[in-house]
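Engineer: I would like to see how this sequence folds:
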Amino acid sequence: MPASLSETLIVMPAYNEAASVGEVVTEVLNHLPGVGCLVVDDGSTDDTAATARQAGAAVAQLPFNLGVGGAMRLGFKYALSNGYRNVVQVDADGQHDPADVVKLLAGLDAADIVLGARFAGEGDYAAAGPRRWAMVVLARVLSRTAKVKLTDTTSGFRASGPRAVRLFARHYPAEYLGDTIESLVIAARAGCVVAQVPVSMRPRAAGVPSHNPIKAAVFLARVGMAVMFAFIRPNIPLREGIGERP
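Structural biologist: Okay, the predicted model is just below:
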């Protein structure tokens, strides 16, 4: 069954994104009529929550900063409790184009998780140095785990179908990089089908990127630890699993 917008929740983790979140919410609601939109204010100290609410989003506020994984786990629980079949993660900084959400949802016809891949032939997004090396290694390792060629396993622009939503509402990892690397390992080992579609990335609507050579080297080291922890985590028992694809 094709994924519909009325059954889809856009989950937008946001930490001190008051300068951009309102415009992103407005764009999502204008481009995707009928979709639900939840902004998870991840312990912001600015007006992120008020700005998102004024733009028309539902808002959940965490008492302190948990990171993207913690915010997304809340989003999956909200989706399950409110009858949404699909969840699409969208950044609050404007880098993800809401027009590409339709492509992600179309991919759910044959997959449980669809990644918006920045290195799959569309757009001019580039990464260099240790960050790029880590992405290449991760793509190879996780492609073998998921049994499909993946080129951008750290992408935060992704859609989850009904089976993955049920799985992630209970087992979504909140650790550093858990929302990208470990979540894919958990899903693949639980039997989820993973796919990707090419997307373009846009410049941030506000703020500045956090990458520099030192942070890139730290990222490389932390990626290694994240992969190690992802694979030593026990498999989810089938009785706690996700059921058959609808």
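Engineer: going forward, measure contacts between C-alpha atoms and count neighbours the same way
Structural biologist: Fine.
Engineer: I figured D41 hits V59, correct?
Structural biologist: Yes - here D41 reaches V59: they are 7.0 Å apart, a contact under CA atoms under 8 Å.
Engineer: Check the contact lists of these two and give me the overlap.
Structural biologist: Counting by CA atoms under 8 Å, 6 or more residues apart in numbering, the contacts common to D41 and V59 are A49.
Engineer: And those two? Which one has more around it.
Structural biologist: Comparing D41 with V59 by other CA atoms under 10 Å, the one with more neighbours is D41, at 28 against 19.
Engineer: Helices of the protein, start to end?
Structural biologist: 21-31, 48-55, 68-81, 101-107, 129-146, 162-171, 183-189, 213-232 (DSSP state H).
Engineer: G207 is nearest to which of these?
Structural biologist: Across these, G207 has its closest neighbour in helix 21-31 (11.4 Å, CA to CA).
Engineer: That closest one vs helix 48-55, what angle?
Structural biologist: Angle, helix 21-31 to helix 48-55, by axes from the mean of the first three to the mean of the last three CA atoms, to 10 degrees: 30 degrees.
Engineer: List the buried residues for helix 21-31?
Structural biologist: 21-29 (16 or more other CA atoms under 10 Å).
Engineer: Mind putting the helices of the chain into a markdown table with distance to G116?
Structural biologist: Shown next, in a markdown table, are the helices of the chain (distance: least, CA to CA, whole Å):
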| stretch | distance to G116 |
| --- | --- |
| helix 21-31 | 16 |
| helix 48-55 | 24 |
| helix 68-81 | 17 |
| helix 101-107 | 7 |
| helix 129-146 | 13 |
| helix 162-171 | 16 |
| helix 183-189 | 13 |
| helix 213-232 | 20 |
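Engineer: so which of those helices gets nearest A92?
Structural biologist: helix 21-31 (5.1 Å).
Engineer: Just checking the distance from that closest one to the centre of its chain.
Structural biologist: Remark: helix 21-31 is offset 17 Å from the chain centroid, using CA atoms, centre = their mean, to the nearest Å.
Engineer: Q196 versus the nearest residue to N235 once chain neighbours are set aside, what's the distance?
Structural biologist: Leaving aside its chain neighbours, N235 sits nearest to R189 (6.5 Å; criterion: CA to CA, 6 or more residues apart in numbering). Taking CA to CA, to the nearest Å as the measure, R189 falls 17 Å from Q196.
Engineer: Let's compare: structure for the following, please.
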Amino acid sequence: MNAAPSILVVVPCFNEEEAIAGVVSDIHRVRGQYGLNLDVLIVNDCSTDGTLSVIKRLNCSYLDLPVNLGIGGAMQAGYRYAFRKKYDIAVQMDGDGQHPAVELPKVIHPIAEGQADVVIGSRFLERMGFQSSFSRRIGIKYFRWLNQLLIGKTIHDSTSGFRAFNHKTIAIVNQYYPDEYPEPEAIVQFGLNKLRILEVPVVMRERQGGTSSITFIRSLYYMFKVTMGTLFVYIRLNKQ
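Structural biologist: Model prediction:
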């Protein structure tokens, strides 16, 4: 009988003192409910509020980054930890409570069964739960088109930060992972590395604390910057 895969849930957080304890508690509850061989790693991206003091009271490992790296840098720190500790599966979950822990088995199962290298939890396959803001949905549709153009794959929720990687993928992102706003850019990286990408329907919630860093004005900047970053990833990997 095969041993249960070892799973690391990486939770990046920046100023999430209101939500992070609930996120970790929910993950532990699901771990016990489903008997998962699962650990939690919080990556504190140089928070300026009381996030670190809250994390220190939680029953989990954490990395306290000395400088703010953004979501991409924080996640690569977590993936490098997963690679060095030889975890079979790494899962990204946001620290603001948008990703309900009860949905974890949906993104883990296809990896554990060898059906995919990358699993993305999508809020748009069945359109249940929180569907994000109007401006963000426009951006998501745009990145769906861009991914289709560059790698020939249709990803309905390319900005979703609820995703799971197998060890093959962990080894790839251990070497390189896009910074700042990595989720859409990483899909091009996965496609060019011939990884099997699978979307599964999940229900997401509104953030349970804190404030989103992406306003309407910043969403325009976000689309431009991510487009440039995505093209850079495409050109960089095609030269290898």
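Engineer: Quick TM-score on the pair, please.
Structural biologist: After superposition, the two chains reach a TM-score (TM-score structural alignment, normalised by the length of the second structure) of 0.89; 234 aligned residues with a CA RMSD of 2.2 Å.
Engineer: Comparing R189 and Q196 of the first structure, which shows the higher neighbour count?
Structural biologist: Shown here are R189 of the first structure and Q196; by other CA under 10 Å, Q196 has more neighbours (25 against 16).
Engineer: how about that one, what's its partner in the second structure?
Structural biologist: Under the alignment (TM-score structural alignment), Q196 of the first structure pairs with E199 of the second structure.
Engineer: Its match contacts R123, correct?
Structural biologist: No - counting by CA under 8 Å, R123 is not a contact partner of E199 of the second structure; they are 9.7 Å apart.
Engineer: residues in contact with stretch 217-230 of the first structure?
Structural biologist: Here stretch 217-230 of the first structure makes contact (CA under 8 Å, 6+ apart) with 130-131, 134, 176-178, 181-182, 185-186.
Engineer: counterpart of it in the second structure, which residues?
Structural biologist: Taken onto the second structure by TM-score structural alignment, stretch 217-230 of the first structure occupies residues 220-233 there.
Engineer: For the matching stretch, which residues meet the burial criterion?
Structural biologist: Buried residues in stretch 220-233 of the second structure, counted by 16+ other CA under 10 Å: 222-223, 226-227, 229-231, 233.
Engineer: With distance to H99 of the second structure as new columns, can those residues be given to me in CSV?
Structural biologist: Below are these laid out as CSV (distance: CA to CA, whole Å):
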residue, distance to H99 of the second structure
Y222, 22
M223, 23
V226, 22
T227, 25
G229, 25
T230, 25
L231, 28
V233, 27
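Engineer: Would you tell me which one of the residues you listed comes nearest to I55 of the second structure?
Structural biologist: Nearest to I55 of the second structure among those: Y222, at 29.3 Å, using CA to CA.
Engineer: Out of the helices of the first structure, the one nearest R204 of the first structure is which?
Structural biologist: The closest of the helices of the first structure to R204 of the first structure is helix 21-31. By CA to CA, the value is 10.7 Å.
Engineer: To what extent does that closest one diverge from the second structure after superposition?
Structural biologist: Mean deviation of helix 21-31 of the first structure relative to the second structure after superposition (mean CA distance after the TM-score superposition for the first structure): 1.0 Å.
Engineer: picking up where we left off before, if I look at the match of Q196 of the first structure, how far off is V173 of the second structure?
Structural biologist: 19 Å.
Engineer: about what we covered before: quick one: residues contacting the residue nearest to N235 of the first structure.
Structural biologist: Under the criterion of CA under 8 Å, 6+ apart, the neighbours of R189 of the first structure are 145-146, 235-236.
Engineer: And V35 of the first structure, by the same measure?
Structural biologist: V35 of the first structure touches 5-10, 29, counting by CA under 8 Å, 6+ apart.
Engineer: Tell me which of those residues persist in the second structure.
Structural biologist: With both residues aligned by TM-score structural alignment, their matches' CA atoms under 8 Å, the contacts of the contacts of V35 of the first structure that the second structure also has are 7-10.
Engineer: Would you list the buried entries among those residues?
Structural biologist: The neighbour count (16+ other CA under 10 Å) marks 7-10 as buried among these.
Engineer: circling back: widest-spaced pair of the buried residues of stretch 220-233 of the second structure?
Structural biologist: The span of those, defined through CA to CA, is set by Y222 and V233 at 16.0 Å.
Engineer: How far away from the center of its chain is stretch 219-229 of the second structure?
Structural biologist: Put simply, stretch 219-229 of the second structure sits 18 Å off its chain's centre (CA atoms, centre = their mean).
Engineer: what about it, how far off from the first structure?
Structural biologist: So stretch 219-229 of the second structure averages 2.4 Å relative to the first structure (mean CA distance after the TM-score superposition for the first structure).
Engineer: what does D96 of the second structure align to in the first structure?
Structural biologist: Checking TM-score structural alignment: D96 of the second structure goes with D93.
Engineer: so that match makes contact with V21?
Structural biologist: Yes - the criterion here is CA under 8 Å, and D93 of the first structure meets it with V21 at 6.5 Å.
Engineer: got the end-to-end distance for stretch 40-48 of the second structure?
Structural biologist: First-to-last residue span, stretch 40-48 of the second structure, CA to CA: 22 Å.
Engineer: Perfect, that will be all.
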